[in-house]
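> Here is a sequence with its predicted model. Questions after.
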Amino acid sequence: MVETVIGCKWSLTVLQLVVLGVNRPGEMERSIEGLSAKVLNDCLRRLVEFNVLDKQSYPEMPPRVEYTLTEFGNKFRKVIDALDDLESDFEGAKAGPRGDKHSAQASTSQNGSLGADDA
């Protein structure tokens, strides 16, 4: 399931739009350059199929459809957010000093984690 949802180029972008309150397909299509109506509809259908989004249709003319996160969708979003945080931590670790054991111990001592003097 995760592979299918994440494998779609637009799924995470669409999910982010819904989180930001953009919940109608027309708004989504206008918000994302290069996203066609067909691809958007396929993406939305898949997110509904996997219970990430809920589709609400209103009996109006013209018809109105809105998408909201389900309870599962909120949990799924938290996992994606945690992966984003992990990626940021990884990028920060890559940018930091390499192989300098003493500076790593000093920084962890200052952060309140166990350092050489705390053990």
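Yep, it's here.
> C-alpha only now, for contacts and for neighbours.
Will do.
> center of this protein - which residue?
I80 (4.4 Å; Cα atoms, centre = their mean).
> Would you verify that it is located in a helix?
Yes. Counting by DSSP: H, G, I helix; E, B strand; the rest coil, I80 is part of a helix.
> how close does it sit to N74?
Separation of I80 from N74 (Cα to Cα, to the nearest Å) stands at 10 Å.
> Could you do Y58 as well?
For Y58, the distance to N74 - Cα to Cα - is 23 Å.
> of those two, who's got more company?
Ranked by neighbour count (other Cα atoms under 10 Å), Y58 and N74 place N74 first, with 16 against 11.
> Secondary structure element for the more buried one, which one?
Using DSSP states H and E, N74 sits in helix 71-95.
> ok, now T68?
strand 64-69.
> Would you mind listing the buried residues in that strand?
66-69 (16 or more other Cα atoms under 10 Å).
> of those, closest to R46?
When those are compared for distance to R46 (Cα to Cα), Y67 wins out at 12.4 Å.
> try it against this one:
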Amino acid sequence: MYERKIPVNLNCGLDLIAEVLYGKWKIRLLWFIHAGHLRPSELQRKIPDASRRVLNIQLKELENHELIEKTIYPVLPLKVEYSLTEFGKTLIPVIAAMGQWGDDHEERLRNIILKNGDSE
């Protein structure tokens, strides 16, 4: 099990949101769940670069932070779906604004990232 080496810093809103959203795929997971991709296999197809294990860990963290909820249907084979909580839905306008900012500055950001070799 993972043990945190650095204590959690929760002194301001930015620290709090960082604790909840930091993770390579968390913002995308929230956005795709919002868009209706509810099953783990659908999320895996939307984010093929992520391993199933990492997606499961980040989904569990989002669930622990009460941003998403997991529904398990008692059928065989087991059916699992994720949905945003009311609390999680409050993040969608923030994510949309960040996405719009990225779209508005796409060319500049792409050039900066490629110039600095940060694309890996």
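Now that the structure is in, tell me what you want to look at. Treat the numbers as computed from the prediction; the structure is a model and nothing was measured.
> In the second structure, what residue corresponds to the residue nearest to the centre of the first structure?
Using TM-score structural alignment, the equivalent of I80 of the first structure in the second structure is I95.
> give the contact list for that match.
27, 31 (Cα atoms under 8 Å, 6 or more residues apart in numbering).
> how close does it sit to I72 of the second structure?
27 Å.
> Repeat that for V54 of the second structure.
Taken as Cα to Cα, the span from V54 of the second structure to I72 of the second structure is 20 Å.
> what about the helices in the second structure?
Along the second structure, the stretches classed as helices by DSSP state H are 13-21, 26-34, 40-46, 52-64, 86-89, 92-104, 106-116.
> Turn the ones you listed into CSV, columns for distance to P77 of the second structure.
Compiled in CSV, those are given as follows (distance: least, Cα to Cα, whole Å):
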stretch, distance to P77 of the second structure
helix 13-21, 31
helix 26-34, 21
helix 40-46, 13
helix 52-64, 18
helix 86-89, 28
helix 92-104, 32
helix 106-116, 42
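> What distance do you get for T68 of the first structure to G34 of the first structure?
23 Å.
> One more: Y58 of the first structure?
Taken as Cα to Cα, the span from Y58 of the first structure to G34 of the first structure is 27 Å.
> thinking again about what came up before, ok, and which of the helices of the second structure has the densest surroundings?
helix 26-34 (a mean of 19; mean count of other Cα atoms under 10 Å).
> Please tell me which residues of the first structure that one aligns onto.
Taking TM-score structural alignment, helix 26-34 of the second structure hits residues 11-19 over in the first structure.
> Average separation of the matching stretch from the aligned part of the second structure, please.
Following the fit onto the second structure, the mean deviation recorded for stretch 11-19 of the first structure is 0.9 Å by mean Cα distance after the TM-score superposition for the first structure.
> Tell me which residues are up against that stretch.
Under Cα under 8 Å, 6+ apart, the answer for stretch 11-19 of the first structure is 5-6, 23, 28, 43-44, 47, 67-69, 77.
> how many neighbours does the residue mapped onto T71 of the second structure from the first structure have?
Taking TM-score structural alignment, T71 of the second structure has Q56 as its aligned residue in the first structure. As a burial measure, Q56 of the first structure scores 12 neighbours (other Cα under 10 Å).
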